[in-house]
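Colleague: No letters, just coordinates:
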């Protein structure tokens, strides 16, 4: 793209107005004929030089300022593939700082921070069938069960080196497929200098971290996932960035990517710098980054991290500056997120946009025209906190705190939710999910199975952090692999088998996702049984015959002849019991088929009775039921999954 061409001038102008969503084609480094052209946005710099291994890091390649845009550029034939480079910036105050290229697609290995001249090879993708299906399907009415992964600590080589995406392709994909998850979600994969930040303090918004391998390896990994019917999501951080002086902060010596107000620019809670989301050039930069990951790597969705910090001026610790109305709404952040979602949905309607957001003051999901931010899903942080508090509790006190488990029924349709037990719940002394559970080791596993069953049968999509599927006892460590040795213990191995079986059941049972987002998807049977502390409800599909009865016993007391209200006369078969021996329980056979009794139970005309195991969860399916009575005097029944008509 030559500097004086019409295309260049248009791209430059769109960048300045916040409408260039492919800004990486304007800025960064590009090969044109026999030279490389480097461009960087530093409007208030006094001078910028290109320095690198190709010129011994000296000042022999000064860049020229395009005053109308603040973009510096230089053309040179010197560099070659694999060379390292930075921009030497004489800032507004006269200091000279070596700065990274914000648009670099590759960086040198840690602890080095130089950009690497790297051309991502062309790829002939083979995932057209997968992508076509995603474009045609409605995600809300499909199963969505996410396995959350920190790429460098899922598994490591014997010498402590993290798995590259080439390694993960060979081991992670078969593992996720066998366990029955529909998607993998990676914590941020973009370049970051400190592993301790888990990737949430980014420097390279267009670069796969060199710690994880090459861009080509990631593309091959995603393709293989798609060929195995597994989607791939990535976390992405538009709210704040790494504070290191050689990266984005005060790039030209003045607020460039960050807010001019020093109070708004500094994120005290995380020790980072906040993007000025109202600045057009920053909007071009960030939206270009999101689209780059979607298009370069065929990513199926993005989870936007820390949305509350973008929406509310008082989210951070310490003093804050009210908006022009005197309130705490960050209007720049609000409208940026709406713009982000509208641009991505226009370009790629099938891309799933998710928000990690913990407040209830702003509508997160739904149509932007209705006033929402336009996300597809919101993490249900309230549900997660309430449920964990409940399962950590001694069962003696659970009947007095039953509302922790049932309160979500009051608001579950307010947003399109993802029920997430994420990495945030198993670090910093919070204990693993297994370790949180009440009781001795046997009861901890029983509680964990019960809790996972509640998650899988509660309306909403699902997410579980790696290691939780087999009940790892130690909390997650970002610099060590999972405790795979746990699987030498029969209880952990059976827990892993339980999770896999539950995941498969979720995918197969339409009642657990077909009417997602509609009130009709669930009917409460009994959420007031405080004395027994047993919760019962129905999940429904579109067809009358497609429904499941869910029974959760939250105490270590086995309930005999336990009554459950049901909508139709007939028989009901137990299809899932968390206390089966194969899952680590003590039961060797399922309950017998239950025959209805014509006796009212709350809003139902019929009820069944069964045994509910101590700390156990049951799922029952109608086997032979009378759906309705016709005027002809014949009754329609469901028998063995088939509808039959017989005399009344």
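Modeller: Here it is on my side, so go on. Given the structure is predicted, the values throughout are model-derived calculations rather than measurements.
Colleague: switch to C-alpha atoms for all contacts and neighbour counts from now on
Modeller: Noted.
Colleague: quick one: the helices in the protein?
Modeller: 6-16, 128-136, 165-179, 215-227, 262-265, 280-297, 307-311, 331-347, 381-392, 403-406, 433-436, 441-457, 490-508 (DSSP state H).
Colleague: Would you convert those into JSON lines that also reports distance to residue 636 and mean neighbour count?
Modeller: JSON lines is the format used below for those (distance: least, CA to CA, whole Å; neighbours: other CA atoms under 10 Å):
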{"stretch": "helix 6-16", "distance to residue 636": "64", "mean neighbour count": "17"}
{"stretch": "helix 128-136", "distance to residue 636": "34", "mean neighbour count": "13"}
{"stretch": "helix 165-179", "distance to residue 636": "38", "mean neighbour count": "17"}
{"stretch": "helix 215-227", "distance to residue 636": "42", "mean neighbour count": "20"}
{"stretch": "helix 262-265", "distance to residue 636": "65", "mean neighbour count": "17"}
{"stretch": "helix 280-297", "distance to residue 636": "49", "mean neighbour count": "21"}
{"stretch": "helix 307-311", "distance to residue 636": "50", "mean neighbour count": "23"}
{"stretch": "helix 331-347", "distance to residue 636": "45", "mean neighbour count": "18"}
{"stretch": "helix 381-392", "distance to residue 636": "39", "mean neighbour count": "19"}
{"stretch": "helix 403-406", "distance to residue 636": "34", "mean neighbour count": "18"}
{"stretch": "helix 433-436", "distance to residue 636": "45", "mean neighbour count": "23"}
{"stretch": "helix 441-457", "distance to residue 636": "28", "mean neighbour count": "22"}
{"stretch": "helix 490-508", "distance to residue 636": "25", "mean neighbour count": "19"}
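Colleague: want to compare, so here's the second one:
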């Protein structure tokens, strides 16, 4: 009896075998291992490894399934821990290839056996998960009405051991959970953990799509990290790279002596930005491989979602190309990639309805985060690259010049509700000579720290979920270096410690105030929009029975008796002031409460006078008058048990 069934062949040929990781790769049982690989153009395929002395004649595989191009074979005596590769022959071509479905891969050049470099390792993925409670209550699409704040992490450079090596998956679990919990983030987002021989690619040039990188431990070690974070109430998103793959000769490139995974067309095959090859999404085997891979990380590793890297490069056939091939209608859209993205999202939500699928898409492609049945791509969220670009351009300008670029700050609200957005201050903004977020702020050290606190206040106040790359929470001064740990010693400096304390208080404010989770049009209203001369902005955030006021002064000039029109008459209590001395500020504008007066301003009947701190942000909450609050409580007490809102 063979390893594959007729149903496997039918689904493979249709490009609908979305659990192919159950069949392809290496699957051990009590006596040996079943091996299976897709190599339709090969004349001969054998498995070589520790169990047969790497002899290409010892264990040939058998081609099955006709046009499906699948090869299978059973090796008695092979067991978990054995290293292996596939010997592929086609005519005069022969190569030893790493298993595309390998669950674990050896280092590029392991000590003592250079022949086995990047060899796959037979692996049992069993792990005793302890996160049932988390898996049953994680939010997924319901997070649209909940707080989502992701802390983006590169595991190799977050923190190092005393010997200079990176922490393992297990070693990083507790300190990372402590840090994220203290800061108030809801999720960790991991830069790609799939196997990548070139460390400086940060995981974005993948060879082993089904194998977590060996650098930090075993598959079970990564499962432990995710399990531990879940048990601490922290979600885990994983960066996923379906746009391109590494050209290492042991990997997917020219896999069976043909352009199997990549485009046949040389104009479309090579990605000029990254020196990688591009998947041909029209091939059924490629669709099976990628869709299955996305589901694999959600299934076997309990990932709470995937962040799709470089989606724009998939959507456009002319992306970063001087020469390119149009689609069958003569257009620039990559129809096959669009179909794949929709299929991945549909398959993910059909099997795992409580996950988050996130797109890094840098253009104005419509309906990225809309369901496929509405004509969308089916993602839950899209990174708001426009907000990120505009706000950082505004912040890097000298305050005296900001009045000439007022529109850069306000423009994002024109399209803020067109997608379900995440506001990213990611690793991409602190590499390749861009400097750090701290370095982008103009002025001396005090002004840089104040500028960062102001930037983060607006990030929390602006509609959209949040993402911050590691180091930003305390104002890392130098550009991120993947070879070195973060500059944790900066926390000994009062200014950097103040930024850290501000971020902590700010994100706990976000977690505790539903008004900041309401990313619908009714949840935001400008109070001060057009004061470009003084670079002052104010806006209200609303949700449930809460109304919050954000007041932002983007110049180093304190402003007394600054009057702002407000939507509600009464008392506004100060929740946060970025200029408070514990944050490293000068202590301007600290008040307990501000009361409105019947003095019209900004088109409103009521207003209040504020003292604005230099380069400062203040957050106020409206307080209902005591009698009104009592009436509200009495009304709630009289409400019959189980009563529902109209329409529910």
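Modeller: That came through fine. Bear in mind the structure is a predicted one, so any value in this text is a computation, not a measurement.
Colleague: overall similarity of the pair, as a TM-score.
Modeller: Taking TM-score structural alignment, normalised by the length of structure 1 as the basis, the two superposed chains have a TM-score of 0.94; 627 aligned residues with a CA RMSD of 1.8 Å.
Colleague: how about the helices of structure 1 in CSV, adding distance to residue 110 of structure 1?
Modeller: Formatted as CSV, those follow (distance: least, CA to CA, whole Å):
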stretch, distance to residue 110 of structure 1
helix 6-16, 31
helix 128-136, 35
helix 165-179, 17
helix 215-227, 17
helix 262-265, 27
helix 280-297, 22
helix 307-311, 28
helix 331-347, 31
helix 381-392, 34
helix 403-406, 45
helix 433-436, 32
helix 441-457, 38
helix 490-508, 35
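Colleague: Please name whichever of these is nearest to residue 532 of structure 1.
Modeller: helix 403-406 (14.2 Å; CA to CA).
Colleague: Show where that closest one falls in structure 2, residue numbers please.
Modeller: Aligned by TM-score structural alignment, helix 403-406 of structure 1 falls on residues 407-410 of structure 2.
Colleague: ok, back up a step: for residue 469 of structure 1, find the nearest of the helices of structure 1.
Modeller: Nearest of the helices of structure 1 (CA to CA): helix 490-508, 5.5 Å.
Colleague: on that earlier part again, residue 618 of structure 1: which of the helices of structure 1 is closest?
Modeller: Using CA to CA, the helices of structure 1 put helix 441-457 closest to residue 618 of structure 1, at 8.7 Å.
Colleague: Residue 142 of structure 1 versus residue 46 of structure 1, what's the distance?
Modeller: Taking CA to CA, to the nearest Å as the measure, residue 46 of structure 1 falls 55 Å from residue 142 of structure 1.
Colleague: ditto for residue 550 of structure 1
Modeller: 20 Å.
Colleague: Looking at the two now, which is surrounded by more residues?
Modeller: residue 550 (24 against 16; other CA atoms under 10 Å).
Colleague: OK, contacts around the more buried one?
Modeller: 457, 536, 537, 538, 539, 617, 618, 619, 620 (CA atoms under 8 Å, 6 or more residues apart in numbering).
Colleague: And for the equivalent of residue 270 of structure 1 over in structure 2, the neighbour number?
Modeller: Counting by TM-score structural alignment, residue 270 of structure 1 lines up with residue 274 in structure 2. Other residues near residue 274 of structure 2 number 13, with proximity taken as other CA under 10 Å.
Colleague: wait, which of the helices of structure 1 is closest to residue 598 of structure 1?
Modeller: Per CA to CA, nearest to residue 598 of structure 1 of the helices of structure 1: helix 441-457, 26.9 Å.
Colleague: between the closest one and helix 381-392, how many degrees?
Modeller: Between helix 441-457 of structure 1 and helix 381-392, the angle comes out at 150 degrees (axes from the mean of the first three to the mean of the last three CA atoms, to 10 degrees).
Colleague: Is it correct that residue 143 of structure 1 is in contact with residue 511?
Modeller: No - if you go by CA atoms under 8 Å, residue 143 of structure 1 and residue 511 don't touch, sitting 10.3 Å apart.
Colleague: mind checking the longest strand of structure 1?
Modeller: strand 617-629 (DSSP state E).
Colleague: Report the buried residues of that strand.
Modeller: By neighbour count on 16 or more other CA atoms under 10 Å, the buried set for strand 617-629 of structure 1 is 617, 618, 619, 620, 621, 622, 623, 624, 625, 626, 627.
Colleague: Mind giving me the packing neighbours of that strand?
Modeller: On a contact count with 3 or more CA pairs under 8 Å, 6 or more residues apart in numbering; DSSP states H and E, strand 617-629 of structure 1 meets helix 441-457, strand 547-553, strand 570-577, strand 634-639.
Colleague: Can you get me the centre-to-centre distance for that strand and its chain?
Modeller: Centroid displacement of strand 617-629 of structure 1 relative to its chain, using CA atoms, centre = their mean, to the nearest Å, is 35 Å.
Colleague: Check stretch 356-367 of structure 2 too.
Modeller: The answer for stretch 356-367 of structure 2 is 12 Å, by CA atoms, centre = their mean.
Colleague: what sits against the counterpart of residue 301 of structure 2 in structure 1?
Modeller: Using TM-score structural alignment, the partner of residue 301 of structure 2 in structure 1 is residue 297. Contact analysis of residue 297 of structure 1 by CA under 8 Å, 6+ apart lists 218, 219, 222.
Colleague: To which residue of structure 1 is residue 251 of structure 2 aligned?
Modeller: So residue 251 of structure 2 corresponds to residue 247, using TM-score structural alignment.
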